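Undergrad: The following comprises the amino acid sequence and a computationally predicted model.
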Amino acid sequence: MSTPITVLRNTHPLPLLDACKWEKLEGDPHTVNLNAYTSEDGSKIMGTWICTPGKWRVDYVKWEYCHFQEGYCIITPDGMAPIHLR
C-alpha cells in the first residue's frame, strides 16, 4: 500500500526558530521553519520557510524546489552572476 498524500493546509506544524546553521554574512537574518512533512529517511521535507532580510553563505548539497509567496531571494553561485528569484 502506498503512503497517503500529505496536504499542507491540513497539517499543523510547530514553528522552529533559527534552525539554519548557515554562516551569516550581512545583517541579522532570522528564520522560521514550519515543516509539515518529513519522509521516513529524512531526505524529503515539505513546509514553509520564512526569513527576515540578510545574507548567508549557503552550501546547497540537495536539490530544492521553492515557491515564493512573498519577497525574493538572490542566489550568487561562486564565480557566477547573481540569480534573482521571486
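TA: Yes, it's here. Numbers count the residues shown, from 1 in each chain.
Undergrad: Every contact and neighbour count from this point should use C-alpha atoms.
TA: OK.
Undergrad: Specify the local secondary structure of Met80.
TA: Assigned with DSSP: H, G, I helix; E, B strand; the rest coil, Met80 falls in the coil class.
Undergrad: burial measure for it, as a count.
TA: Using other C-alpha atoms under 10 Å, Met80 is surrounded by 8 other residues.
Undergrad: Could you tell me how far it is located from Glu64?
TA: 19 Å (C-alpha to C-alpha, to the nearest Å).
Undergrad: Check the gap between Pro53 and Leu14 for me.
TA: The gap separating Pro53 from Leu14 is 22 Å, by C-alpha to C-alpha.
Undergrad: and here's the other structure:
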Amino acid sequence: MADTVFRFPAPGPDPVTADLDGWKKVEGNPTMKTWVQHTSADGGVISGTWEATPGTWHATYDAYEFVHLMEGEIVITQDGGKPVTVKPGDGFVVEKGFAGTWKIVKPVRKHFCIKL
C-alpha cells in the first residue's frame, strides 16, 4: 500500500528558477524559485514551495491554486478588480482563469497546491 500522508521536507538545493508559464515581469526584476515537492498518484495535483523577490508579474492561470503564505507580502490585483493584500499566515485561492498582477512587496515564501 502506498503512503497516503506526505510531509514536506525543507526545499532542496535545485529549485526551478525560470518564471512560471503565463507570468511576465512588468515592474522591477523579480525572481522566483519553485520546488515541486509532491505530485499526486494520478498526476492531477502538484504541491510544493515557492519563493519570490520584490517586483511585479502579470500572471494568467490555467489551473486552480491554494496558497498558504509563510513569509512576505503580496498585493494581488485581478485585471479590472480591487487589490487584495496577503501577509504571513494567510491562506487564499486563485481560481482557474485569473489574469492580473502579483506585486511582491516583501520577499515571499509560500506553500502551494495546484489542481491541474
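TA: Great, that's in hand. It should be emphasised that the depicted structure is a prediction, and the values quoted were computed from it without experimental measurement.
Undergrad: What segments of structure 2 are strands?
TA: For structure 2, the strands defined by DSSP state E occupy 23-27, 32-39, 45-52, 55-60, 64-78, 83-86, 91-94, 99-115.
Undergrad: In CSV: those, plus mean neighbour count.
TA: CSV is the format used below for the strands of structure 2 (neighbours: other C-alpha atoms under 10 Å):
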stretch, mean neighbour count
strand 23-27, 15
strand 32-39, 18
strand 45-52, 19
strand 55-60, 20
strand 64-78, 19
strand 83-86, 14
strand 91-94, 14
strand 99-115, 19
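Undergrad: who wins for proximity to Val5 of structure 2 among these?
TA: Val5 of structure 2 lies closest, by C-alpha to C-alpha, to one member of the strands of structure 2: strand 32-39, at 10.8 Å.
Undergrad: Tell me roughly how far that closest one lies from structure 1 on average.
TA: Average distance, strand 32-39 of structure 2 versus aligned residues of structure 1 after superposition (mean C-alpha distance after the TM-score superposition for structure 1): 0.9 Å.
Undergrad: So what touches that strand?
TA: 6, 8, 11-12, 14-19, 45-53 (C-alpha atoms under 8 Å, 6 or more residues apart in numbering).
Undergrad: just the angle between that strand and strand 99-115, please?
TA: 30 degrees (axes from the mean of the first three to the mean of the last three C-alpha atoms, to 10 degrees).
Undergrad: Next, the angle from strand 32-39 of structure 2 to strand 45-52.
TA: 160 degrees.
Undergrad: Please state the offset of strand 32-39 of structure 2 from the chain centre?
TA: Its chain's C-alpha centre and that of strand 32-39 of structure 2 lie 9 Å apart, by C-alpha atoms, centre = their mean, to the nearest Å.
Undergrad: Kindly report the same for stretch 68-88 of structure 2.
TA: Stretch 68-88 of structure 2 sits 11 Å away from the centroid of its parent chain (C-alpha atoms, centre = their mean).
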